[in-house]
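S.K.: would you be able to build a 3D model of this:
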Amino acid sequence: MSAFTTSSQPTPRSRIDTRTIACTGMLCAVAYVVMYFSKTIFATMAVAGFLKFDLKDVVIAIGGFLFGPLNVLCVSLVVSLIEMVTVSTTGPWGLLMNVISTCSFLCPAAYLYKRNRTFKWAILGLVIGGVLMAGTMMLWNYLVTPIYQGMPRAAIADMLLPVFLPFNLTKGLMNGSLTMLLYKPVVVALRKAGLAPQSQSAAGAKTNTLAVSLVALFLAVTAVFLGLVLAKVI
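M.R.: Here you go, the predicted structure:
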């Protein structure tokens, strides 16, 4: 059975709402914990002294693939708000940048996957979303980063291509590859807990899970090494 091919059975609306709300709340909590620990782990990999990698988009991507792009927006807003009032030093500007980054990356991916629930479209959505996020963040970094970093806009403009673009592409690769790697086991666990819709996929729609996992693991390791290079650790 394909990890990225799902079709839920007809379920009473109240049950769908309750299940979706419960799962969304859990995703918010897990995404915050992942953000906190990944930023701590990657603290030594800060690019240009203030750009930090975090992996919360992996959790948000899983929610988006399960419940659609609106779930991406909701979880992103909640987690970014909690991050702002707990650990962030960038205030509302940091919240804005977090939401724009996550939504430009994962809303297109979740939308494309919702239209065609196959592994190919999941990968295509993540690739398109990663490219859109990298391009979108170049504009918003140019507009907003000088405000909360206290840097001249000309200095930020000089960093767009050599710093911001590769940072965001690497971040997208890191989160996208880990989403590929973790989606199936996480969704299986959620289904067993009754928090995610059950699959009705045909048996013939199987994906070579081992091959997908190996490719995803290779891409994740590649992304980590790219991050270390960008941070001038290696």
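S.K.: okay, CA-based contacts and neighbour counts for the rest of this
M.R.: OK.
S.K.: residue 81: what's it in contact with?
M.R.: Going by C-alpha atoms under 8 Å, 6 or more residues apart in numbering, residue 81 touches residue 95.
S.K.: one more, please, to line up against the first structure:
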Amino acid sequence: MIKRLSALAHSLACFQGEWDADIDALRRGASFGSAEPGGIVVGRRGGGLSALEVSQHDLVRSWSRCRLHLWQVGGGLMSQGLAVFFDVGDTLASAVVEGTHLSRLDTYPFVPEVLVRLRSGDVAPPASVGLISDTGDESAATMNKVLRAAGLLPLVDAELCLFSSIEGIDKSQAALFERARERAALPATRCVFVGEDAKERGIAASVGFRVSPHPLHALHLVAVDFAVHP
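M.R.: Sure, this is the predicted structure:
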């Protein structure tokens, strides 16, 4: 146990160095790869580029690498982790489209409580909460804006939000769910996908996810199957 904890501490120290190096590169204007349409303007720094665009995938690279390495060296210490990923449209909210673009999300009344209870550990160990959503050609900025206006943004983990317009793959591909699992740095059996579409649930299940058709059902599933009993 002491050796395992030492390995975890070493991993955290290594990650801190990598994270600091990535942030320093951003400040100097270095690029982590070609910016994709819908990229995020990270910031403006003297001595660097006036506006640096990187994809959401690049922004979470260091964080995902850390979580995956901690899982690998930590063994059973991270086996109790849990990540619950939700579809957005028709699962958490109704999407309102004006023209060809998303203008707002009307969040269902029960949703905020479900997300808070999952994150707080009210029904099981505290869960990370993410989104897996097909978003057409919407930018990350648009998605953040509508999620914030809908009251959802503070209730999810930004590094676990996977939008097809940013990732370059959608929910018809098992690779998107694999990528979500990698970002969570958990076994697929510790990941849940919640969505109203049976075909999409089938794809998630094909890579080992537990699946649920409705947020309230997901809350029950987590309480029954993932609760830690003394």
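S.K.: could I get the TM-score for this pair?
M.R.: The TM-score (TM-score structural alignment, normalised by the length of the second structure) is 0.36; 124 aligned residues with a C-alpha RMSD of 4.9 Å.
S.K.: centroid-nearest residue for the first structure?
M.R.: In the first structure, the residue lying closest to the centroid (C-alpha atoms, centre = their mean) is residue 57, at 2.1 Å.
S.K.: what's the nearest residue to that residue if we skip its chain neighbours?
M.R.: Sequence neighbours aside, residue 175 is the residue nearest to residue 57 of the first structure in space, at 6.1 Å (criterion: C-alpha to C-alpha, 6 or more residues apart in numbering).
S.K.: what about that neighbour, which SS state?
M.R.: helix (DSSP: H, G, I helix; E, B strand; the rest coil).
S.K.: for whichever helix or strand the residue nearest to the centre of the first structure is part of, packing partners?
M.R.: Assigned by DSSP states H and E, residue 57 of the first structure belongs to helix 56-67. Judged by 3 or more C-alpha pairs under 8 Å, 6 or more residues apart in numbering; DSSP states H and E, helix 56-67 of the first structure is in contact with helix 13-41, helix 69-86, helix 91-115, helix 165-192.
S.K.: show me which residues of stretch 134-149 of the first structure are buried.
M.R.: For stretch 134-149 of the first structure, a neighbour-count test (16 or more other C-alpha atoms under 10 Å) marks 134, 135, 136, 137, 138, 141, 142, 144, 145, 146 as buried.
S.K.: so the fourth one sits right up against residue 102, yeah?
M.R.: No. Counting by C-alpha atoms under 8 Å, residue 102 is not a contact partner of residue 137 of the first structure; they are 10.1 Å apart.
S.K.: got the angle for the lengthiest helix in the first structure vs helix 56-67?
M.R.: Taking DSSP state H as the criterion, the first structure has its longest helix at helix 119-149. Going by axes from the mean of the first three to the mean of the last three C-alpha atoms, to 10 degrees, helix 119-149 of the first structure is angled at 140 degrees with respect to helix 56-67.
S.K.: wasn't residue 95 of the second structure part of a helix?
M.R.: No. Looking at residue 95 of the second structure with three-state DSSP, it is strand, so not inside a helix.
S.K.: that one: what's its closest spatial neighbour, skipping adjacent residues?
M.R.: Spatial nearest neighbour of residue 95 of the second structure, chain neighbours left out: residue 105 (4.7 Å); criterion: C-alpha to C-alpha, 6+ apart.
S.K.: shouldn't the one you found be within a helix?
M.R.: No. Judged by three-state DSSP, residue 105 of the second structure forms no part of a helix; its state is strand.
S.K.: can you get me a residue count around it?
M.R.: 23 (other C-alpha atoms under 10 Å).
S.K.: can you give me how far the helix holding residue 57 of the first structure is from the chain middle?
M.R.: Mean C-alpha position of helix 56-67 of the first structure versus that of the full chain (C-alpha atoms, centre = their mean, to the nearest Å) differs by 6 Å.
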